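Pasting the sequence and the predicted model now:
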Amino acid sequence: MTAKSYMFHSVAQAIADHKAATMFGLMGDANLFMVDHYVRHCAGDFVPVAYEGSAVLMAMAYAHVTGTVGVATVTHGPALTNCITALTEGVRGHIPIVLLAGDTPQIDPHNLQNIDQRALVNVTGAGFEQIRAPHTASYDIAHAFYRARVERRPIVLNMPADMMWQEIAHKTVVFAPYDAPAYVPEGDAVDQAIGMIASAKRPIILAGGGAIDARDSLIALSERLEAPLATTLKAKGLFNGHPHNMDIFGTLSTPAAYDLIAKSDCIVSFGASLHRFTTDKGALMKDKRIIQINNTPQEVAKNFHPDAALIADARLTADNILFWLNEAEIPSSGFTRELDLNALTAHPPARGKDKSLGYVDFVSALEKLESALPKDRILTTDGGRFMTEVWCRISAPDPRSFIVTANFGSIGLGLQEAIGAGIAAPDRPVVVFTGDGGFMMGGMNEFNTAVRLKQNLIVILCNDSAYGAEHIQFIDRDMDPGLAMFEWPDFAQIATALGGTGIAVTNDAQLAQCIDAIQSRDAQNCGPLLIELRIDPNDVPRMRI
């Protein structure tokens, strides 16, 4: 007797048809049978989370590290409302995922968990796809995957619960995305851009997150022009090891790099939106020609109007510019010959202040951790006033090994994305820097998830016993910061109680012991490590944004 096939079988198989081997989520009555079939009959891995929004964040990190479309699932109503912040973060970060969200039965409009899920998703900026009927499920899922990849944002697929047990025959549907590189433009705009570059005496090549696959071509252009190489925050690490590398461009630059940018006369920007942190609210763009190359029209002139703009692929355009410079025998600028390139990437050293009141110096601790943490790490940061010093002083091997969770300005997202990154790259250590408020908000409820998964995860918890952004605003106005101060529990003890290893650091001797623990740990057998840095709320460097 032939086994019956239902829509939940087809949904699970459609996910497998798209080579999605991992799904993050939390089960409820609208998705549990689909998840069960995905695991037991489609050979899929399901990562159960403690909170629905965590599933979206983990899928986003998985997509970032692997370069694929991430997959998550939740049930209906409050499960989806719990994903709003995470979805908005994904939209702002241009991360392609598909979120399979159950929906209450269409026949039951008075269901306690009923809500207009399309309207809810629209508020976040994510895309919405509806499974229209059981027999269209595989087509609708294929279209959701297609849209996620092409539109570079989360797509929520709505699955009415009352369709799940309707009989259908599965049909495999997969749409290949039209993801060939954008054309290299011709005409006056190209001639104008190349003319500006050819006449520049002090040009800088700037790469953003949309240019991370163009590294070799950008380096070739830099060497031909003798122009320094810089990145936006999201392309951090792209030019590691190259002698022209001046690291991050903008408010996160070293003092020497910031001065160099001010002296330049031409910025050739690839794959960057030139937002206010990159341009320092336009200050770094003054008195120079700006050429912006981006394959997404909406990103061009979104934040700053350039002198020349090309809607084009970064790699192909860099190759094209190089070709015409050679054809015209344009001489190199010689700009890099004037530079002390080592000084360009050196941030001011720690002040070495005495910490005798149970605190460690934050900057000094970061310098020591930079040397001690595993070199092949994936680096993730939560939001908080500590984060800009981490971005500047803790390195990442390459842009796909660096995850920023500040696209929406939220805190409490970092540890979840670190877990997703660890699933994507199980053979590599993941390091996440988080604050005390962020850990309480979103990290503690998933730390045990990392324990259950036996992850090679190092959590550096920067505990200043305060909500730092608010604390500093009270201080700046000579007001009592007491309402921004918190007496938290002992995070190191909590980490141990949750099944990991927790170490509290209140002085330099304990920091040295902590570094020994990092370097000697057997990550395969000991699971997540949490290091709680106790830092003075009145002595945390100001945010550089």
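Sure thing, it's come through.

Please make it C-alpha for all contacts and neighbour counts, starting now.
OK.

can you give me the helices for the stretch 251-400 of the chain?
For the stretch 251-400 of the chain, the helices defined by DSSP state H, counting those that start in this stretch occupy 255-263, 276-279, 314-327, 341-344, 362-372, 387-393.

One more to weigh against that first structure:
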Amino acid sequence: MARTVARVIVDALSELGVRQVFGVVGDALNPVTDAIRTTEGLEWVSCRHEEAAAFAASAQSQLGDTIGVCMGTVGPGSVHLLNGLYDAAKSRTPVLAIAGQVPLAELGSDYFQEIDNDALFSDVAVFRATITSPDQLPQMLETAVRNALGRKGVAVLTVPGDLGEQKLTADRPARFSLNMPLTRPDESAVGRAVELLDRAERVTLLVGQGARDARADVLALADRLAAPMVLTLKAKAGFEGDANPYQVGQTGLIGNPAAASALQDADTLLLLGTDFPYRDWYPEGRTVIQVDTEAAHIGRRVPVDVGLVGDTGVTVRDILARLDAAPAGTRGARDRSHLEKARARFDRWRAGQARLADPSHDRGLVGRVRSALDNRGHDIRPEALAALVDRVAADDAVFTSDTGMATVWLSRFVEMRGERRLIGSYNLGSMANAMPQALGAQCLDRERQVVAFCGDGGLSMLLGDLMTLRTHRLPVKLVVFDNRRLGMVKLEQEQAGLPEFGTVLDNPDFAAVAEAMGITGIRVSDPADLEAAVRRAFDTPGPVLLDVLTNPDEIAVPAKPTVEQGWGFAVAKVKEVVRSRGEAGDD
């Protein structure tokens, strides 16, 4: 018996191993969602906003072993998918979006809610097409999925409203067989890279997520080269924990001085599986070798002496096989002082950060002086909150973080040890991603702990999808850094010498909002109550929102602060004080 367009799509999703589809129901999608309703093993997750649906699908794609799927219906429903789909595209993760459309006969007539989906998604999608005949399936769907998987991006398939229930005349099962080859660079290029590495005196590795599957090989290379290993934020989950004696944390605005100096002190940089975008943080005049699967990534951030296009694991093994090897302590062995210096500085920095995160720090003399300057209201330190979550959370927890200060505190105080995973909007830099990404992650495994580091600005953007957590009984732990500010924007303004403006948030009691939605809400404002509140949140079954009033004036010092930033911050503070006094006088 011939199947309908909707049934062919849904059967194919099951064949792919998709377990959830995220979206908002309506008109053109009704035949598709009805087919999902009658399909065992495939769950429709009804979100309150299509943007949340796209973020959730992207999270599943990044964490799982198949494509993420979301749906948006005609016009506005599809438009709402865009931000989450851009995040998937920038994260280079495969997502299939099914978009609704007006009836075929009305296409091009400026019909109610009609938009040109193929044009709308032209920038975000590696593949986009509108089904105009049932017999274009399943081939068009196969093409969409193969493009998403093979090109690591977003595919958008548009289904007109009167097509979903039409039957195919030449029905066959969908076939998605796709074998992704492991590529290796040219042997002569590997030879040139090895020559440079053999001559180098001080090598530093900059390691990204693209090297995640080659952890053992990368550690062996770091040992052979006596090289400190600077990690991108996305590489934390692959390289940070489990006794990595080479890593020195992150560089950039969220980084630390040890990582910045490890890059600066090197004469040779080896970039492995990273497209770290911040050019100002690369030192100048160094020999640079870059390994990446994408030729377009080679040299686009920093001038490269040797570019190796290939799989990181394969390439690193080729390099190891050719490098001169001399046992430590023997003549010809590499000097390890560059590595030891970087690690010693990293250990000192971590010890200092641990002191700042100690809840008792502000009670000491140094802490009291510090509080008089930057925490007169005696709010909870965000460092203390992040460090406590790190201690309490499971070693296989999935963490998500909102863009901004929540990511800063996670990067500095949460260690990705054990089987922990981390995702966020680390390429697009969107707000409001942490909660919906946690939603998608928790749907994959309802028994695994999922923790969202939420900024108050980000959470309030998509607050409605707290209801999705409750409706689907998803036990996500939402940790809200409630500083009543757009904290990163505040810091940017002050570093530029501008007074804080437009960043103050008139927040509700988020814990009370959660309780009104049927979710356990815990609000904590006293530093003395913090540990008990964090432990209660993680011990409570089901979804929990932990609303922590944190210090709005907390400063995250960048890895290599400049004099200009210091002067800018001082000038901004003077302007803020003058403005505050002026406003008080006006009253």
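Yes, it's here. Values in this document were obtained by computation on a predicted structure and should not be read as measured data.

follow-up on the earlier one: tabulate the helices of the stretch 251-400 of structure 1 (a markdown table), appending distance to residue 304 of structure 1.
Output for those, formatted as a markdown table (distance: least, Cα to Cα, whole Å):
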| stretch | distance to residue 304 of structure 1 |
| --- | --- |
| helix 255-263 | 16 |
| helix 276-279 | 8 |
| helix 314-327 | 18 |
| helix 341-344 | 25 |
| helix 362-372 | 33 |
| helix 387-393 | 23 |
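
Identify whichever of these lies nearest to residue 219 of structure 1.
Closest approach to residue 219 of structure 1 among the helices of the stretch 251-400 of structure 1 (Cα to Cα): helix 314-327, 9.3 Å.

The closest one vs structure 2 - mean distance after superposition?
Here the mean offset of helix 314-327 of structure 1 against structure 2 after fitting is 1.5 Å, by mean Cα distance after the TM-score superposition for structure 1.

Only the buried residues of that helix, if you could.
For helix 314-327 of structure 1, burial by neighbour count (16 or more other Cα atoms under 10 Å) applies to 314-322, 325.

swap in stretch 293-309 of structure 1?
293-296, 299-301, 304, 306, 308-309.

what's around residue 532 of structure 2, how many residues?
Residue 532 of structure 2 is flanked by 10 other residues according to other Cα atoms under 10 Å.

Sorry, wrong one. I was asking about residue 34 of structure 1.
21.

Can you find the partner of it in structure 2?
Aligning on TM-score structural alignment places residue 34 of structure 1 opposite residue 32 in structure 2.

Am I right that that match is in contact with residue 4?
No - judged on Cα atoms under 8 Å, residue 32 of structure 2 makes no contact with residue 4 at a distance of 9.6 Å.

shared neighbours of those two, which are they?
residue 164 (Cα atoms under 8 Å, 6 or more residues apart in numbering).

in stretch 36-54 of structure 2, what's buried?
Across stretch 36-54 of structure 2, burial judged by 16+ other Cα under 10 Å covers 36, 42-54.

Out of the residues you listed, list just those in helices.
Per DSSP state H, helices hold the following members of those: 36, 50-54.

between those, which is closest to residue 479 of structure 2?
residue 52 (17.9 Å).

which position in structure 1 aligns with the closest one?
Taking TM-score structural alignment, the alignment pairs residue 52 of structure 2 with residue 54 from structure 1.

so what's its match up against?
With contact taken as Cα under 8 Å, 6+ apart, residue 54 of structure 1 is in contact with 25, 83, 86, 413, 416-417, 446.

rerun that using 7 Å as the cut-off
residue 416 (Cα atoms under 7 Å, 6 or more residues apart in numbering).

swap in the one 3 residues further on?
The neighbours of residue 57 of structure 1, taking Cα under 7 Å, 6+ apart as the test, are 86, 416-417.

And those, which of them are buried?
86, 416-417.

Tell me the one of the residues you listed nearest residue 478 of structure 1?
residue 86 (35.2 Å).

Confirm for me that that closest one is in contact with residue 52.
No - applying Cα atoms under 7 Å, one finds residue 86 of structure 1 not in contact with residue 52, separated by 9.4 Å.

what's the neighbour count on whatever residue of structure 1 lines up with residue 393 of structure 2?
Using TM-score structural alignment, the equivalent of residue 393 of structure 2 in structure 1 is residue 373. Neighbourhood size, residue 373 of structure 1 [other Cα under 10 Å]: 18.

which residues does residue 373 of structure 1 contact?
Per Cα under 7 Å, 6+ apart, neighbours of residue 373 of structure 1: residue 518.

Can you tell me how far it is from residue 432 of structure 1?
Going from residue 373 of structure 1 to residue 432 of structure 1 by Cα to Cα, to the nearest Å gives 11 Å.

Distance from stretch 183-198 of structure 2 to the middle of the chain?
For stretch 183-198 of structure 2, the separation from the chain centroid amounts to 32 Å (computed by Cα atoms, centre = their mean, to the nearest Å).

All good on my end, thank you.
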